[in-house]
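Enquirer: everything below, folded, please.
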Amino acid sequence: MSIAASTSTDKIIVDKSRSHRNKAVSKTVRATRQRLQTGSSAPSGFDREMLFLHIDSVLHGAIAMPLLVGLIAAGGVYLSEDPGILAWALMTLSAHAVTIFLARKARRENFGAEKVATWRRRFLAAQVLMGLCWAVFATQDCPACGDISFGLFEGTGLLIALAATAMGTFLLRNALLYTFVPVVVALGFSSLAAGDPVHIGLTGILSLSLVFLVFMTGRMNRANVHILSVQSEKDDLIAELEVAKSMSDEARRRAEEANLAKSRFLASMSHELRTPLNAILGFSEVMSTEVLGPLSNPTYKEYTSDIHRSGEHLLNLINEILDLSRIEAGRYELNEEAVNLVEIAEDCIGMVQLRARGKNITIGQQFEQGMPAVWVDEKAMRQVTLNLLSNAVKFTPAGGEITVKAGWTAGGGQYVSIRDNGPGIPEEEIPIVLSAFGQGSIAIKSAEQGTGLGLPIVQAILAKHNGQFILRSKLREGTEAIAILPSRRVLESLPPVEDVPSPARRRKSFA
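Expert: Take a look at the predicted model:
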């Protein structure tokens, strides 16, 4: 199984000390999320919005009712030739003016949720007043016109008024009932008292129409409440996203500040640590080699060797941390040149050969011949190869075998492969060893523990070269690490361009 290495990122711990500043917003977001999850969109939550929509509807359609009343009054005067119907028209227009006055006053006041019930009652009272006016119209009579003609006129006028009222007041719940129940009652009493079949039929038609329109306006009202609910949910979700974005921006800013502080710290500590370490390494080497004279006590000589080895280990650790820090900060610059990959592998084998012989480890070589140079950073590629070889020597048991290969990839690139027959890595631990400071269980139990930065540095350097790092391992079977360079890094050898002489030059040479 192969796992391609990806660029590792630091896990930044976000400072949450600012959470109290967003406490109110977070509380609102939690309440909104709970309401969305339970799916409760109670109409009572939008009474104010619905009432303001009704106010806007009244103000925008203010001219419709006076036109309807005027047409009915004109038709009544024409049929009955009784100017008394004009008094009804004046009374109806006055009632409509009350509704307009209430709407304008409510718009100017811009009341809050606590006054919604009061203003709703006022508008319903205005609708009752309007209904009484239509009830007066329904009880009008014209003996000279004929029952059928005037009944047809009244029925037509009331049905048009019913439809107009339904369209204009569906945003105000029960407004249609408050308006036309008085009309139906008055028309019913008048029909029963007179026993007129025309008015009885008109009462039945008006009642059925009222029931149907009440049902339809109720559905339209609920549809508008649902639209408001969806709009509110969308606004709340947008607000939640804005809060999340704000928190994300703050977390990113703090992460950037922390990363900058880390870079500054490492840059400062590199000088502060390297200076005394160089002195420790130098003096401990002088003492261990007895340059200034022999040490009388052999234990002291052993201590100086331990000091020197510990100092070298600490210096290597500092160098690896600084290398990884530069790579993550994007400050690792490549000094690219034409390099032969096989030569780098051979040189690195020579560097670790002494340690391998000390553990009786055999290093085999399988290199393809005649491979062209690659355009890479020579120092970086040496570091990659040396890190992989050092890991192989470190974890291969005494008497083991390491095989180093270099050759072509299927895509035309070049690779270096280092395979050992060591204890291997469990499959679930491969992502751990590829992360910064990550060590597997075998490395933790080993006497030669490293820093856990070798493989992350390898994959980061290869990523800078647009390459790939593959780690294959099976428990108790060994490990294979493969560093791959892409085909565009390979420098193909081209034949030299011959200088073809011009015809003039050829004639001159023949002459």
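Enquirer: C-alpha from now on. contacts and neighbour counts both.
Expert: OK.
Enquirer: wait, doesn't residue 477 sit right on residue 421?
Expert: Yes. Using Cα atoms under 8 Å, residue 477 is in contact with residue 421, at 5.9 Å.
Enquirer: neighbour-wise, which of those two wins?
Expert: residue 421 (20 against 12; other Cα atoms under 10 Å).
Enquirer: next up, the contacts around the more buried one.
Expert: Each residue near residue 421 by Cα atoms under 8 Å, 6 or more residues apart in numbering is listed here: 396, 400-402, 476-479.
Enquirer: Proceed likewise with the subsequent sequence, for comparison:
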Amino acid sequence: PAPGVAPQPCGPDGRCGALAAALERAQAENRRLEIAYRAASEFLARMSHELRTPFNAIIGFAEMMGREIYGPLGHERYAEYAHHIADSANHLLGLMSDILDASRLQHGSLSLDEAPIEVEPVLSSSAAMVRPRAGQSLIGIDLEVEPALRLMGDERRVKQTVVNVLVNAVKFSHPGGRVRLAGYRDFDGGVVVEICDSGIGIPEDDLERITLPFVQAAQPGRRAQDGAGLGLTLAKAFMELHQGSLKIDSILGRGTTVTLRFPPERTLAAS
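Expert: The predicted model follows:
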């Protein structure tokens, strides 16, 4: 090199030295992100336990009081209040679970616990969970499931997906209406679950955005709906984790059909 000029490791422009420095910075950032990812995963797991424990206690004690297991409460309004406490705690527990799941999805820490699933019991249980809410508006849930339908997946997440969509169907149905929950094998062998309602429908402009976090469909003349706006977001994410899809077809004023489609590779032979 010329007098007074420092030698360059890879050439006169020092390009290799710059690349090495950039690589070192990238590796350091990657290590930092890995630490943050582990910390976030541990925090979410800890918070899930810490929050569920008191909620479950509130729900359990409120239900015991409502049933007057240890004797009469006195005034009948106390039993009514106990039921309200349990309902409100269940609602908050559901919101909390959705928010924690959304955080796990954002951090990429949500995985599936896969095992063979009998579809009919899962759909039947999902319908049973939503029927009390549907009954408040005299809405019926009709269940139609093809016999011996089985698939490989995460039963808890599949049920959570179906329940989230069913709750939406009931929420936007007319009083006295009906919601249809069906499960069948598609022409390609994949398992399909359909949730159909004849309610108020979804505006076309909202169809693409209602699966985004915290977004709810605009319904002119109706009050804002309860919930965090995460139900369809999580349902779509859970289907994608199963390599499946969630499709929404809706006609304003006539109703909505949500189709959950699992790939044929997840279909299992009848036991």
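Enquirer: got a TM-score for the pair?
Expert: After superposition, the two chains reach a TM-score of 0.76 (TM-score structural alignment, normalised by the length of structure 2), with 256 aligned residues with a Cα RMSD of 3.6 Å.
Enquirer: sorry, back to before: of the contacts of residue 421 of structure 1, which belong to helices?
Expert: Judged by DSSP state H, the contacts of residue 421 of structure 1 include no members of helices.
Enquirer: residue 95 of structure 2 maps to what in structure 1?
Expert: Using TM-score structural alignment, the partner of residue 95 of structure 2 in structure 1 is residue 317.
Enquirer: before we move on, what about residue 198 of structure 2?
Expert: Match for residue 198 of structure 2 (TM-score structural alignment): residue 421.
Enquirer: how far away is that match from residue 455 of structure 1?
Expert: 18 Å (Cα to Cα, to the nearest Å).
Enquirer: ok, now residue 434 of structure 1?
Expert: 6 Å.
Enquirer: neighbour count: the two, which is higher?
Expert: residue 434 (27 against 23).
Enquirer: which ones are touching the residue mapped onto that one from structure 2?
Expert: Aligning on TM-score structural alignment places residue 434 of structure 1 opposite residue 211 in structure 2. With contacts defined as Cα under 8 Å, 6+ apart, the neighbours of residue 211 of structure 2 are 230, 232-233, 236.
Enquirer: ok, of those, which come out buried?
Expert: 230, 232-233, 236 (16 or more other Cα atoms under 10 Å).
Enquirer: among those, name the ones in strands.
Expert: Here DSSP state E is the test, and those give no hits in strands at all.
Enquirer: how about residue 415 of structure 1, nearest residue that isn't a chain neighbour?
Expert: Closest residue in space to residue 415 of structure 1, ignoring its immediate chain neighbours: residue 484 at 4.4 Å, by Cα to Cα, 6 or more residues apart in numbering.
Enquirer: that neighbour maps to what in structure 2?
Expert: By TM-score structural alignment, residue 484 of structure 1 lines up with residue 261 in structure 2.
Enquirer: residues touching its match, list them.
Expert: 190-193, 239, 244-246.
Enquirer: mind redoing it with 6 Å?
Expert: By Cα atoms under 6 Å, 6 or more residues apart in numbering, the contact list for residue 261 of structure 2 reads 192, 244-245.
Enquirer: swap in residue 332 of structure 1?
Expert: Residues near residue 332 of structure 1 by Cα under 6 Å, 6+ apart: residue 326.
Enquirer: same question for it, what's its three-state structure.
Expert: Taking DSSP: H, G, I helix; E, B strand; the rest coil as the rule, one finds residue 332 of structure 1 in the coil state.
Enquirer: just to revisit the earlier point, okay, the residue nearest to residue 415 of structure 1 and residue 461 of structure 1: tell me how far apart.
Expert: Separation of residue 484 of structure 1 from residue 461 of structure 1 (Cα to Cα): 11 Å.
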